[in-house]
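J.: Here is the input, now give the coordinates:
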Amino acid sequence: MQLRDRLGWMLSGILLGMLLMVSCDVVTQSPTARPSVADAAIVPSNVPQATTGAQIPVNQASVDAYSNVIRAVYNRGNPSVVRIDVQSSQGESLGTGFVIDKEGHIVTNNHVVGSSRSVLVNFIDGEAAIADLVGIDSDSDLAVIKVRNPNPNILVPVEFGDSSAIQVGDVVVAIGNPYGENRTATAGIISAIRGAKNEGGGSTFSIPGVLQTDAAINPGNSGGPLFNSQGQVIGVNTFILDPSGRGANIGLGFAVPANLVKLVAPAIIRDGSYTHPFLGAALASADSYFAEANNLPSKGVVITQLYEGPAAQAGLQVGDVIVAINGQAVLESGDVIAILELTTKPGDRITVSVAEGGGRTRDVQVQVGARPGR
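T.: Model (predicted):
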């Protein structure tokens, strides 16, 4: 009896094993069976797909659409981009610029041209020409140069976009000459929009509405255009954060917003310089914790120092907390700078709302001044 029971169990085990093998074989050969992304990720790349059946799911249409956008932006913008070679007492350097009109005017960075009165400009077709400095604005790190004897056939002006419409996550493309690698395109997104940021150059003033991007920007990209997905210029690539001091991109690049360029460049062409609006106050951001710790009536922007100028003349005082300008709320000092720089000009009257405590505010009328020459 025991022998028969053992044989029965052995036969049952053999049959069960055969059924499992058949079942596994059917799953392996099923045309609908697909490994998970995690499974596919551990398959060595040198194993033929026919052997493993592993596939990483890819939405090819989306990949192609993104590639087509980058390609279209590059093809549209590239003819407008120039390489700028500079020779000065400090030696040779290079940067990037872009054509803005058929008269031969080119926008670049002030720190690209430096003290040079003329530079060499190289166009897409290999033609080179001398360009003379028209003027600079060190506070926005912008400069305009003009090609001698301009040939309208090779001058392809860019189209400017509206940098105030830019949002975090928008796709952008930079074209420039990093480390002399001519006409390099790099793509990324808008990582942040800063109220204002100082680029650490020759100005103590901050640049308003700065666009932060992870598109690779390196030495040689300076002065080059940052395009949106329609091929419009929405910024001028200007500086990077470089904690190492090696000048290498770490994904934190910054561009002067196009709306400021559209104010500065025409003034430089017309007058040789640009006059910035001026409030005449040093400001500090005050969050809720800072406001409570310093017995301030509200969070906002606190006046820490007054200079001779519009704010003092209007009756504003050190310790006043600004909560809005022309009805636009301000939470950081950069917000004040951006509103002044991008929406006002010297002589305009603005309404500065100051916190009084208990949720009340008082409005102060201030006539915007002109930033003193330095």
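J.: alpha carbons only for contacts and neighbour counts from here, please
T.: OK.
J.: And the helix or strand hosting residue 62, what does it pack against?
T.: Using DSSP states H and E, residue 62 maps to helix 60-77. Contact here means 3 or more C-alpha pairs under 8 Å, 6 or more residues apart in numbering; DSSP states H and E; on that basis helix 60-77 packs against strand 171-176.
J.: can we see that at 10 Å?
T.: strand 171-176, strand 184-197, strand 225-227 (3 or more C-alpha pairs under 10 Å, 6 or more residues apart in numbering; DSSP states H and E).
J.: tell me what the longest one is packed against?
T.: Counting contacts by 3+ C-alpha pairs under 10 Å, 6+ apart, strand 184-197 packs against helix 60-77, strand 171-176, strand 207-213, strand 225-227, strand 253-257, helix 333-343.
J.: could the ones you listed be laid out in CSV, adding mean neighbour count and distance to residue 147?
T.: Below are these laid out as CSV (neighbours: other C-alpha atoms under 10 Å; distance: least, C-alpha to C-alpha, whole Å):
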stretch, mean neighbour count, distance to residue 147
helix 60-77, 15, 19
strand 171-176, 28, 19
strand 207-213, 27, 27
strand 225-227, 30, 18
strand 253-257, 27, 23
helix 333-343, 20, 29
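J.: among these, which is nearest residue 358?
T.: Closest approach to residue 358 among these (C-alpha to C-alpha): helix 333-343, 22.4 Å.
J.: I have a second one here; can you model it like the first so I can compare?
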Amino acid sequence: MLKDSRKRFIQVLVALALLVLVILSAVLLWRWTESIGASAKRKELEKVLHTIVKDEGEAGLLSMAGVTVDNIFYGDEGVSLFEGQDTSWRYSADEMQNIKVYENCNKSVVHITTTLDVTVNSFMEVLPAQGTGSGIILSTEGYILTNAHVVEKATSLTVKLFDQRSYPAKLVGLDSEDDLAVIKISVDKATPLFPITIGTSEDLKIGQKVIAIGNPFGYDRTMTVGIVSGLNRPVKTAEGKVIMDAIQTDASINPGNSGGPLLNSRGEVIGINSSIYSTTGSSQGLNFAIPIDTAISVIPDLIKLGRVIRGWLDIIPVQLTPQLAAYAKLSVSKGILISQVVSGGLAEKAGLKGGTQVVQYGSSVIYLGGDVLLSINGHPVEELNDLYLALLNTRSGDKVKVLINRKGEEKTLEIQLVERSAQNVSALVR
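T.: All right, here's what the predicted structure looks like:
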């Protein structure tokens, strides 16, 4: 009997254990099912929220949640929100950003006054700058970056700092081709200099906010705000100077702004304000700046050598178009047609061939039948601006590998570069 009681007890325990197991399994199954349903609902909600953000932005999403947002600032560290009515805070995020950039950068901008023997057009395509311009402090040693047209014809230079102290300056290096120059002032150790923060122009986007600081019409360290309106612009002035790969901006630029910085929202220099296209001599929303990357590539030569020695192919290039390619019966429609090579030059010695058939092309005379340049050192060359950019960081004497198309066949030639001249670049702008 004891044995039967023990057996029944064990059976009851087993039954209870099975019951508990079944109950636990049911609970887990229910929770798992709920979890799957919640996950599906979450994913569906995420899709809906992503759609709202895409169509209406973060402000629209927050508005649906009952959160009133007056301004949103996007930065490297995330998103900053300003809530409530505008009476609850003094400045918008955009205004705070502008204020911070000005406070951090204005001491790095100098006012340059020049003495000229004769009246010249020192501001490129606008009214004469009257011997004034702007500059950017590069180092505590007193090196200052500005435009070549501000200082190149000056007999004397004077630099005024943010604290109104003035110092004579000397020209260190000049690059008329890119309209850049470096000048230098000597100050005592007790005089602080505030070098500008250098950024990059490589990743600029059209629509990005930019800030200009300069000395228009003699008003020291004036700040204007705009956007990047265009990139990679080749700009030719009435004086025949050319700015390649220029940044177009609608930030107000006037006589006296030349040589001043074009800044991004972090207060980094991304361009040097250089020229303005105008029918009145004042800003009309079409302004240009030299990319800071271009300046960075030439500053060491300007300080060390006083000039820049760039590389170039001794050829006469012509932009290939589909119409020209069809007329010349070429097998390619993109690239640079080699109209002529310099007789006895390095390109000719390396095997590059120019054309022999003379034709009228618009207002110019060109030669057909020559090679078509396709790439330089692996960089595709489809337009004249590509030719400029492919050789931007080269020096005369360097050798480059040039891929060409000759009568339907591709060949690679190694060509030694000659020194580039301003006439070479002027030919790129039609």
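J.: Send over the TM-score of the superposed chains.
T.: Aligned and superposed, the two chains score 0.76 in TM-score terms (TM-score structural alignment, normalised by the length of the first structure); 312 aligned residues with a C-alpha RMSD of 2.5 Å.
J.: got the helices and strands packed on helix 60-77 of the first structure as JSON lines, with distance to residue 163 of the first structure columns?
T.: Listed next are these as JSON lines, based on distance: least, C-alpha to C-alpha, whole Å:
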{"stretch": "strand 171-176", "distance to residue 163 of the first structure": "12"}
{"stretch": "strand 184-197", "distance to residue 163 of the first structure": "10"}
{"stretch": "strand 225-227", "distance to residue 163 of the first structure": "10"}
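J.: of all those strands, which lies closest to residue 165 of the first structure?
T.: Of those, nearest to residue 165 of the first structure by C-alpha to C-alpha is strand 184-197, at 10.9 Å.
J.: mean deviation (superposed) between that closest one and the second structure, please.
T.: With mean C-alpha distance after the TM-score superposition for the first structure, strand 184-197 of the first structure departs from the second structure by a mean of 2.3 Å once superposed.
J.: if we can go back for a sec, by how many degrees do the helix holding residue 62 of the first structure and strand 184-197 diverge?
T.: Between helix 60-77 of the first structure and strand 184-197, the angle comes out at 80 degrees (axes from the mean of the first three to the mean of the last three C-alpha atoms, to 10 degrees).
J.: which residues sit against helix 60-77 of the first structure?
T.: Residues from elsewhere that reach helix 60-77 of the first structure (C-alpha atoms under 10 Å, 6 or more residues apart in numbering): 78, 98, 156-159, 171-175, 183-188, 225-233.
J.: How far away from the center of its chain is that helix?
T.: 19 Å (C-alpha atoms, centre = their mean, to the nearest Å).
J.: Next SSE downstream of that helix?
T.: Counting by DSSP H and E, the element after helix 60-77 of the first structure in chain order, helix or strand, is strand 81-88.
J.: and the helix or strand following that next one, what other elements does it pack with?
T.: Per DSSP H and E, the first helix or strand lying C-terminal to strand 81-88 of the first structure is strand 91-99. For strand 91-99 of the first structure, the helices and strands in contact under the criterion 3+ C-alpha pairs under 10 Å, 6+ apart are strand 81-88, strand 105-109, helix 110-113, strand 118-122, strand 142-147, strand 171-176, strand 225-227, strand 233-240.
J.: can you name the residues of the second structure that the second one overlays?
T.: The counterpart of strand 105-109 of the first structure in the second structure, counting by TM-score structural alignment, spans residues 143-147.
J.: Alignment lookup: residue 317 of the first structure to the second structure.
T.: In the second structure, the residue matched to residue 317 of the first structure (TM-score structural alignment) is residue 353.
J.: Does its match lie in a helix or a strand, and which?
T.: Under the assignment here (DSSP H and E), residue 353 of the second structure is part of no helix and no strand.
J.: and what of residue 19 of the first structure?
T.: helix 2-29.
J.: In the second structure, which residues correspond to stretch 158-174 of the first structure?
T.: By TM-score structural alignment, stretch 158-174 of the first structure lines up with residues 196-212 in the second structure.
J.: Give the buried residues for the matching stretch.
T.: 196, 197, 198, 199, 200, 201, 204, 209, 210, 211, 212 (16 or more other C-alpha atoms under 10 Å).
J.: could I get those as a markdown table with distance to residue 168 of the second structure?
T.: Below are these laid out as a markdown table (distance: C-alpha to C-alpha, whole Å):
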| residue | distance to residue 168 of the second structure |
| --- | --- |
| 196 | 20 |
| 197 | 24 |
| 198 | 25 |
| 199 | 28 |
| 200 | 30 |
| 201 | 31 |
| 204 | 36 |
| 209 | 35 |
| 210 | 31 |
| 211 | 28 |
| 212 | 25 |
